[in-house]
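>>> sequence first, then the predicted structure, then my questions.
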Amino acid sequence: MIRKSFAVVVLAAAAVLGGCAAPAGAPSAPVSPPHSIELPPRAPTAVVLPKSAPVSLDIPKIDAHSTLVPLGLDADNTVQVPPVSTPLQAGWYEYSPTPGERGPAVVLGHVDGNKHEGIFFRLKEMAPGDQVSIKREDGSTAHFEVTKVDQVPKDVFPSDAVYGDTPDAQLRLITCGGAFDRAAHNYEDNVIVYARLVADGH
């Protein structure tokens, strides 16, 4: 699997903090924190899948459906984000595992952009037990169950929890949240959804 060193991943995490900038006048993001309930840990119940790039994302609860474009690193070793001019486009960080592989696959999307709602505008509404499906190039679909939803200030972004190795196949969905700082043209927080693989199919 293509992986960067943990040192590079930590640098990359910083880009997630600042990569959700939106122009003034964009729809307001949530100010209050989302759900803080977490499902109890349990032994993995799904088979870890072989490497296969993701094709599309489906989150029925929040009516979020998007193809997935690969996101790499910019010249300063920060994570790329989908263009703010196409806020309904989600992307997969290609130096994380592919969804269904062992480890945390990372998917990023805008809360809004270009004065329109983004693909993850309603991500704050997710709760433990909700379902996320990702279709893969090999024809399989990786099904994930949300275990936790966090809203955290960008200056204390939990890099290890988001990017660190896991014993099973997991997923992270990341967008911006909290108050919008009009002077900085950016949101103050990140909303992070944690999920684990529960099934796969063809």
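Thanks, I have it. Residues are numbered from 1 along each chain as shown.

>>> going forward, measure contacts between C-alpha atoms and count neighbours the same way
Fine.

>>> list the contacts of Leu73.
Contact criterion Cα atoms under 8 Å, 6 or more residues apart in numbering gives 12, 79-80 as the residues in contact with Leu73.

>>> what's the helix or strand for Val16?
With the criterion set as DSSP states H and E, the secondary-structure element containing Val16 is helix 6-18.

>>> show me where the protein has strands.
In the chain, the segments counted as strands under DSSP state E are 54-59, 64-71, 90-93, 103-108, 112-113, 116-117, 131-136, 141-153, 169-181, 186-201.

>>> any chance of those strands in JSON lines, with distance to Val8 and mean neighbour count too?
Written out in JSON lines, the entries for those read as follows (distance: least, Cα to Cα, whole Å; neighbours: other Cα atoms under 10 Å):
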{"stretch": "strand 54-59", "distance to Val8": "22", "mean neighbour count": "20"}
{"stretch": "strand 64-71", "distance to Val8": "15", "mean neighbour count": "19"}
{"stretch": "strand 90-93", "distance to Val8": "13", "mean neighbour count": "26"}
{"stretch": "strand 103-108", "distance to Val8": "15", "mean neighbour count": "25"}
{"stretch": "strand 112-113", "distance to Val8": "27", "mean neighbour count": "26"}
{"stretch": "strand 116-117", "distance to Val8": "31", "mean neighbour count": "18"}
{"stretch": "strand 131-136", "distance to Val8": "26", "mean neighbour count": "21"}
{"stretch": "strand 141-153", "distance to Val8": "21", "mean neighbour count": "22"}
{"stretch": "strand 169-181", "distance to Val8": "18", "mean neighbour count": "25"}
{"stretch": "strand 186-201", "distance to Val8": "20", "mean neighbour count": "22"}
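
>>> this is the other structure I want to compare:
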Amino acid sequence: MTGGPGSGMTRLLRGGMGAAAVGLLLIYNSVATGKGDPVAGQAAPPAAVAPAVPGPSATAVGQAAPTAAPGAPALKRSKPTRLRIPQIAVDAPFTELTLNPAGQLNAPPPDDKNLVGWYRDGVTPGERGSAVVAGHVDTTKGPAVFLLLSLLVPGNKVEVSRADGTVAVFGVDSVQTFAKDAFPDQKVYGKTPDAQLRLITCGGTYDKKRRDYLDNVVVFAHLESSHKA
């Protein structure tokens, strides 16, 4: 995928994370077929990263989002411009994402390996609610922006630069993997009383027949602070 941001390369892949990264690259080389976007789950290359419309209309019942540590006050609405995740060397610009006719979230363009997408009709990162950001784990051109997303751990930082000149800093609460055919919409997209962030990409086994990964990796994070760029 999609299923894809901070000061990038100097702190990347130390110790055990380096070994895990090598493993992910081997996984990528074993599943990429070169017959189209390897993350696509639909007929069109920009496959949905999750099976439902983000936001209050999500219908899964009885599932709560992970408990977050006390966060910073929510910010006013402002479009995101850049995503940085120092621990995995992500430093990528944003594009706006829409929904396809089936109500699924379109992925970022499959020909750009270093691009993340924000669901433009949802809340903006830093605003109260769950902001949704998606990125490819790989494309037909090779590993992509969110290749190492699953390696994040609680306490890692995610920085989102915004059009209003502020940088929203999020702390990772958890990293979870869900089967695409049992995606917990409410847990991921449901309303929250504070400013939270969801980073989504593809994961799990790559099904060559379906030309799609079977799972989604979701990073849950909450707003810890903000500062001027």
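Arrived safely. What you see is a predicted model, and the numbers here were worked out from it, not measured in a lab.

>>> returning to that earlier point: from the contacts of Leu73 of the first structure, which would you call buried?
When neighbours are counted using 16 or more other Cα atoms under 10 Å, the contacts of Leu73 of the first structure contain these buried positions: 12, 79-80.

>>> tell me which of these is nearest to Pro41 of the first structure?
Ala12 (27.3 Å; Cα to Cα).

>>> from Val48 of the first structure, how far out is the closest one?
Computed as Cα to Cα, to the nearest Å, the Ala12 of the first structure to Val48 of the first structure distance reads 25 Å.

>>> and Leu171 of the first structure, what pairs with it in the second structure?
Following TM-score structural alignment, the counterpart assigned to Leu171 of the first structure within the second structure is Leu197.

>>> so what's its match up against?
When contacts are taken as Cα under 8 Å, 6+ apart, Leu197 of the second structure is in contact with 125-126, 130-133, 170, 219-223.

>>> mind putting these in CSV, distance to Pro101 of the second structure included?
Compiled in CSV, those are given as follows (distance: Cα to Cα, whole Å):
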residue, distance to Pro101 of the second structure
Pro125, 25
Gly126, 28
Ser130, 22
Ala131, 21
Val132, 19
Val133, 20
Phe170, 32
Val219, 26
Phe220, 27
Ala221, 29
His222, 31
Leu223, 32
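
>>> and which of these is nearest Asp91 of the second structure?
Nearest member of the contacts of Leu197 of the second structure to Asp91 of the second structure, counting by Cα to Cα, is Val133, at 13.7 Å.

>>> can you pull the contacts of the closest one?
Taking Cα under 8 Å, 6+ apart, we find Val133 of the second structure in contact with 116-119, 197-200.

>>> what's the closest of those to Phe178 of the second structure?
Ile200 (10.5 Å).

>>> isn't the closest one up against Val145?
No - proximity of Ile200 of the second structure to Val145 does not meet the contact threshold set by Cα atoms under 8 Å, at 11.4 Å.

>>> export the contacts of Val133 of the second structure to CSV and tack on distance to Ala68 of the second structure?
Converted to CSV, the contacts of Val133 of the second structure look like this (distance: Cα to Cα, whole Å):
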residue, distance to Ala68 of the second structure
Val116, 24
Gly117, 23
Trp118, 21
Tyr119, 22
Leu197, 11
Arg198, 12
Leu199, 15
Ile200, 18
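
>>> and which of the residues you listed is nearest Lys228 of the second structure?
The nearest one, if we look at those relative to Lys228 of the second structure and count by Cα to Cα, is Leu197, at 19.2 Å.
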